[in-house]
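> Structure, please.
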Amino acid sequence: MTEQTPHRCGSVAVIGRPNVGKSTLTNALVGAKVSIVSNRPQTTRHRLLGIATYPEGQLVLVDTPGLHKVQKRAMNRVMNRAARGSLEGVDAGLLVIEAGRWDEEDSLAFNVLRDSGIPVVLVVNKVDRMKEKAALLPFLQQITEGREFASVHPISAQKRNGLEALVRDVLALVPESPPMFGEDEITDRSQRFLAGELVREQLMRQLGEELPYATTVEIERFTEDGNLLRIGAVIWVEREGQKAIVIGKGGTRLKDIGAKSRMQMERLFGAKVFLETWVRVREGWSDDEAALKAFGYE
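Okay, the predicted model is just below:
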């Protein structure tokens, strides 16, 4: 870094409808897994910070739940509040959409960003999945007409294509400032929170079709014993029948969820993990604001 290129640092909200790849993009920019990923909508339920540090500057990324047009349950309302609240005090916004698709929820996300008055970068994700590559340019022309963007970036977050140019343009939108976080920091969330999210990721991946929104995870115990982390996780469901689905025949499914969660924790925390999991029932928790607050939903 030279005298001519001052260090830049600022916060950037990552906004979009559910399932467009916001968390995959956040993880790719940070260079580590701070946000859980599955191919189910509503995987991200919390607003969380991912810290992306580069020689030229630092981007504090606010990964958000997807914005929903229909808010049937308390869970949806809480998630929409988290997504909208993430725009307070940020310097720029990334509107993430899926290549070849723009619907009402994309328009809702655009309007929320536009009304906030911050510069908006359009991130067109999953371009690698477009069968007709020639359709990309007409699609971009169609969706940018009448909408103002600071820049437009077709990318593949999963394959990390197009990220360098995106980072360069986003850094140009944030103020000259020293970094907010240390070079080795990747998130503001605790290991305890991340442990719960990694268990929930496995639930979403293995039970998505069967239990789309009926599960959450509470970490009851998190202790350090030398280089060993002892973690106790309670998986909450809403009905007895759901408990049986999570446990699986002879407990096989719960064992598999636990084993895969533990491997992810060991990779992220760089320590040995002893993980215990239990399944308990609390009826109607996802439509109960008090229960959501108790489980750490903002």
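
> C-alpha from now on. contacts and neighbour counts both.
Noted.

> Residue 230: neighbouring residues, count only.
Using other C-alpha atoms under 10 Å, residue 230 has 15 neighbouring residues.

> Alongside the first, I'd like the structure of this one:
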Amino acid sequence: MTSIDSDIFSFSGEVLVPQASPEFKSGFIGIIGRPNVGKSTLMNEVVGQKIAITSPVAQTTRNRLRGILTTPEAQLIFVDTPGIHKPHHQLGEVLVKNAKIAIESVDVLLFVVDGTVACGAGDRFIAELLSRSQTPVILGLNKIDQQPSDTQIIDDSYAQLAEVHQWQTVKFSAKTNAGIPQLKDLLIEHLEYGPYYYPPDLVTDQPERFIMGELIREQILLLTREEVPHSVAIAIDLVEETPSITRVLATINVERDSQKGILIGKGGTMLKSIGSAAREQIQKLIAGKVYLELFVKVQPKWRQSRNSLAELGYRVEE
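Have a look, this model is predicted:
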């Protein structure tokens, strides 16, 4: 890294990164938890922009997506991980391995649980996994806006879990922002003094192409639900920018002809609905007009094939 002005900026590639003061804190925070506890919704809320897709369908997150929050006091890099679950195919094994790798490669672990239900076997399994790590853990109870009127049993079950492992706890709602400021303060407390890892205005380290693909996949999950659950992978084939519009061509990969039929729909109506909804989201991402063209391709058993997984961007993280 070549110094330009030791008091203000240092130059890395084509971006300017501020020099941190001695009191500045920074670090990586792994968001860990069961599927569908609101990890992606939380990261979007914390960084203030939609970078991770959300869906009522469990196990939505596939890649380790980094969200970046920079405040005057600290830079927090959130690593959103797939929900830890029992894998049923090669893709599932890759996702769970990546989540476990994240546990050992961050500075703080935020263990997110569903605060509307009492601690269960899945939570205890993850707690046991986290207890083997030397990384500090904070237990976060999400969805407090949806809690029943009597929360004593729920709260006590997580209080007991936290006491066994000597973890601090915090309650919040990723949807309403309740408790989020307190969560941020607690996370910053656990960080060490350190440098800026990214420019202050960056909210993710993922390229726009990746986010575009995720936004398309989100609409498929929302519009088809259980009919075409997780056997979908998006490949962005072309992004062509002009002063007036951005042209995006993408391929939706599925495993069976029947899934292709569902995605296209009668007379192409489903594919048109997916494309229209995804285009709106991509336009928000790039703040400009988008022409989106979608294709559907059958790739049998791609989730079971290491080669297919690698081609579609799913690899075990180093």
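
> how about residue 199 of structure 2, what's its match in structure 1?
With the correspondence set by TM-score structural alignment, residue 199 of structure 2 lines up against residue 182 in structure 1.

> Kindly report the same for residue 293 of structure 2.
So, by TM-score structural alignment, residue 293 of structure 2 is matched to residue 276.

> Can you name the residues that contact its match?
By C-alpha atoms under 8 Å, 6 or more residues apart in numbering, the contact set of residue 276 of structure 1 is 231, 232, 233, 258.

> let's see 7 Å
Neighbouring residues of residue 276 of structure 1 by C-alpha atoms under 7 Å, 6 or more residues apart in numbering: 231, 232, 233.

> The stretch 151-300 of structure 2: strands as residue ranges?
Ranges of strands in the stretch 151-300 of structure 2, per DSSP state E, counting those that start in this stretch, are 168-171, 192-193, 233-241, 246-254, 290-298.

> after superposition, how close is the next helix or strand along the chain from the last one to structure 1?
Right, strand 290-298 of structure 2. Once the chain leaves strand 290-298 of structure 2, the next helix or strand it forms, by DSSP states H and E, is helix 306-311. Using mean C-alpha distance after the TM-score superposition for structure 1, helix 306-311 of structure 2 ends up 1.0 Å from its aligned counterpart in structure 1, as a mean over the superposed pairs.

> what's the counterpart of residue 190 of structure 2 in structure 1?
Checking TM-score structural alignment: residue 190 of structure 2 goes with residue 173.

> how much space between its match and residue 226 of structure 1?
Counting by C-alpha to C-alpha, to the nearest Å, the gap from residue 173 of structure 1 to residue 226 of structure 1 is 44 Å.

> Between these two, which has more neighbouring residues?
residue 173 (21 against 8).

> quick one: contacts for that one?
Residue 173 of structure 1 sits next to residue 92 when contact means C-alpha under 7 Å, 6+ apart.

> do that again at 8 Å, thanks
91, 92, 119.

> same deal with residue 206 of structure 1?
Residues in contact with residue 206 of structure 1 (C-alpha under 8 Å, 6+ apart) are residue 257.

> picking that back up, how about the strands of the stretch 151-300 of structure 2 in TSV, adding distance to residue 123 of structure 2?
Shown next, in TSV, are those (distance: least, C-alpha to C-alpha, whole Å):
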stretch	distance to residue 123 of structure 2
strand 168-171	14
strand 192-193	28
strand 233-241	28
strand 246-254	32
strand 290-298	36
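
> Just name the closest of the contacts of residue 276 of structure 1 to residue 115 of structure 1, please.
residue 233 (40.2 Å; C-alpha to C-alpha).

> Just give me the match in structure 2 for the closest one.
So, by TM-score structural alignment, residue 233 of structure 1 is matched to residue 250.

> show me the contacts for the residue lying closest to that match once chain neighbours are set aside.
Spatial nearest neighbour of residue 250 of structure 2, excluding adjacent residues (C-alpha to C-alpha, 6 or more residues apart in numbering): residue 236 at 4.4 Å. Contacts for residue 236 of structure 2 (C-alpha under 8 Å, 6+ apart) come out as 209, 210, 212, 213, 248, 249, 250, 251.

> hmm, 10 Å instead?
By C-alpha atoms under 10 Å, 6 or more residues apart in numbering, the residues touching residue 236 of structure 2 are 209, 210, 212, 213, 216, 248, 249, 250, 251, 252, 294, 312.

> Buried residues in stretch 191-208 of structure 2, which are they?
For stretch 191-208 of structure 2, burial by neighbour count (16 or more other C-alpha atoms under 10 Å) applies to 191, 193, 194, 195, 196, 197, 198, 199, 200, 203, 204.

> now that stretch, how far from the centre of its chain.
15 Å (C-alpha atoms, centre = their mean, to the nearest Å).

> And stretch 75-82 of structure 1, by the same measure?
14 Å.

> quick one: that stretch aligns where in structure 2?
Under TM-score structural alignment, the match for stretch 75-82 of structure 1 in structure 2 covers residues 91-98.
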